[in-house]
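In: okay, structure incoming, though there's no sequence with it:
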């Protein structure tokens, strides 16, 4: 097992490579999705995943929890779900005359909220506290969830009957929204071969304690102020496109992204740089995660929907209008980080 105490990004990145290698023993393809799951883990963010059924979303999270020796729980969201099914409740014991607290499935390391938009607003609101504060309040008592804690929620883009739109306050708490597509023919051949044959056992190569240490190390990566300024400008352009020279885009936007988007662009960029074995963030790290961070935070107007304009198209126009800062020299970055 890799020694994560070394003062270099190489050892930490090597451990994450081992984690990814073990997950890919079971999960075929979906490289972008898997990378974003690891980014969310390192950056302490939550993930919203949109994709049709059968694309290994549940299998990915379950396998990852096994590899890092964490606790995994899956909750199938349905219209009759109530908040206590999620966070827990107080139960009266007739023999003793006392109340005892039964904790719900959110008390785990990796929580899969399957088809999250099938539950009513009351259940969605129960997730708000635990996603933001990492704690649950039951009958006036506060209970902390385990560390690390990541929520991965899935949405089915096909069926809309019996679904509820997610509250904007909750959507904003997801660090990224990832779109998962169908595998290629070659990947699907491997999938069928694996599932119909002998499944490979995964090796537990890390612990939750190591992951917490990696999260702290990831948070210490150096970010040049020019990258923070770039993130703020991009997010600001989604609120006021005219200020960025994109006045014709204003009619397509009802609301832009919140300040959480700027923070998440930097934090996700940090995690991606960490996975790539660096101790500092480059512009391409932030650029790579920008669509995933912004696409669910942009509220389109009816005009945009009628013209089939997507959030990704708007993000693409914003990134064209606002150039990323030049890549700093590695030597200068190291001097600034040391200072």
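Out: Thanks, I have it. Keep in mind the model is a prediction, meaning the values are calculated, not measured.
In: only C-alpha atoms for contact and neighbour calcs from this point on.
Out: Noted.
In: mind listing the strands for the stretch 151-300 of the chain?
Out: Along the stretch 151-300 of the chain, the segments classed as strands by DSSP state E, counting those that start in this stretch run 176-179, 253-255, 299-300.
In: from the contact counts, what lies against the shortest one?
Out: Okay, so that is strand 299-300. strand 253-255 (3 or more Cα pairs under 8 Å, 6 or more residues apart in numbering; DSSP states H and E).
In: may I see the buried residues of the strand it packs on?
Out: Buried positions in strand 253-255, judged by neighbour count with 16 or more other Cα atoms under 10 Å: residue 253.
In: next one for the comparison:
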């Protein structure tokens, strides 16, 4: 252990963490009022920082004259970088981009006989390291432009799917239909258990159906049966979208953001009636057409329960589009 003036220490421009924010420095510096530096930074024989750059920047911010440092000598450039990577990985301090660049840099140094050794040295799984190193190839297969806003973690999460499925998921993320993170992981796990027709419907960018709705529809064994449900659900989503656009459009008229035009309330009424009839058809028409055709009484009861579940789901979805939503629009004095 040695005492060093933090202002005299040199930061390593090659260290893996590239985004140390001023806010993080300020926040850590404030803790030095009540606590000393808990884990001493590491430096080499030349005064270059190996690990603990944030702590040293915080001590400079706090105008500390001297701080305790661990002196580590004789490290090669690769060994220094490896130590920095391990430190940052353990503290979750690397963003996805820095993490990817760091792992690839270590591998390309030629200091490891295989990916398993690299994974063991930095405390990660071999599978994870292999995916990280393979990311340039993955991006090339999916289209560099299309995946420029897709995180490495997300790209890794979809590797169990076919290339076509991966491309559809990337398109859904880019079109804001799907969020990266938990929502993406749940989708990947969920669609694995679906029949191909439902999987295709969930991944459809133009007319997607909800994963939970797909799981509900999946109980029906015949593709023709499922196809009818899929088309009905897609119609529901389309009409809901049209009504949502109407609400937005007429709200802008009310707020003066659009020129006031004659509002034809009959059109709104027709759309609401279509939506209501569609809701009824999902329960009534489909129950008559499909449940009655099922010979097995036990499965017939299950199918009926599923239809009721769909019916209740649709009913809840429709609440926000109750005709009363339009009341303030319809009652606007029409102008010619």
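Out: Structure's in. What do you need? Source: prediction; values computed, not measured.
In: can you give me the TM-score here?
Out: The TM-score (TM-score structural alignment, normalised by the length of the second structure) is 0.21; 112 aligned residues with a Cα RMSD of 6.3 Å.
In: picking that back up, format the strands of the stretch 151-300 of the first structure as JSON lines; extra columns: distance to residue 22 of the first structure.
Out: Compiled in JSON lines, these are given as follows (distance: least, Cα to Cα, whole Å):
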{"stretch": "strand 176-179", "distance to residue 22 of the first structure": "22"}
{"stretch": "strand 253-255", "distance to residue 22 of the first structure": "41"}
{"stretch": "strand 299-300", "distance to residue 22 of the first structure": "38"}
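In: nearest to residue 320 of the first structure, out of the ones you listed?
Out: For the strands of the stretch 151-300 of the first structure, distance to residue 320 of the first structure was read as Cα to Cα. The smallest value, 17.4 Å, belongs to strand 253-255.
In: sorry, back to before: do you know which of the strands of the stretch 151-300 of the first structure lies nearest residue 291 of the first structure?
Out: Of all those, strand 176-179 sits nearest to residue 291 of the first structure, with 8.5 Å by Cα to Cα.
In: what packs against that closest one?
Out: The elements that strand 176-179 of the first structure packs onto, with contact taken as 3+ Cα pairs under 8 Å, 6+ apart, are helix 31-43, strand 47-50, helix 283-294.
In: of these, give the one that comes closest to residue 228 of the first structure.
Out: helix 283-294 (9.5 Å).
In: give the buried residues for the closest one.
Out: For helix 283-294 of the first structure, the buried set under the neighbour-count rule, 16+ other Cα under 10 Å, comprises 283-287, 289-294.
In: columns distance to residue 143 of the first structure on top of those residues, output as TSV?
Out: Output for the buried residues of helix 283-294 of the first structure, formatted as TSV (distance: Cα to Cα, whole Å):
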residue	distance to residue 143 of the first structure
283	39
284	39
285	36
286	34
287	37
289	32
290	34
291	34
292	31
293	29
294	31
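In: thinking again about what came up before, redo the helices and strands packed on strand 176-179 of the first structure as JSON lines? Include distance to residue 316 of the first structure.
Out: Rendered in JSON lines, the data for these read as follows (distance: least, Cα to Cα, whole Å):
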{"stretch": "helix 31-43", "distance to residue 316 of the first structure": "18"}
{"stretch": "strand 47-50", "distance to residue 316 of the first structure": "20"}
{"stretch": "helix 283-294", "distance to residue 316 of the first structure": "8"}
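In: which of these sits closest to residue 300 of the first structure?
Out: So among those, helix 283-294 is nearest, using Cα to Cα, at 12.2 Å.
In: and the closest one, what does it pack against?
Out: Secondary structure elements in contact with helix 283-294 of the first structure, counted by 3+ Cα pairs under 8 Å, 6+ apart, are strand 176-179, helix 225-239, helix 259-275, helix 311-321.
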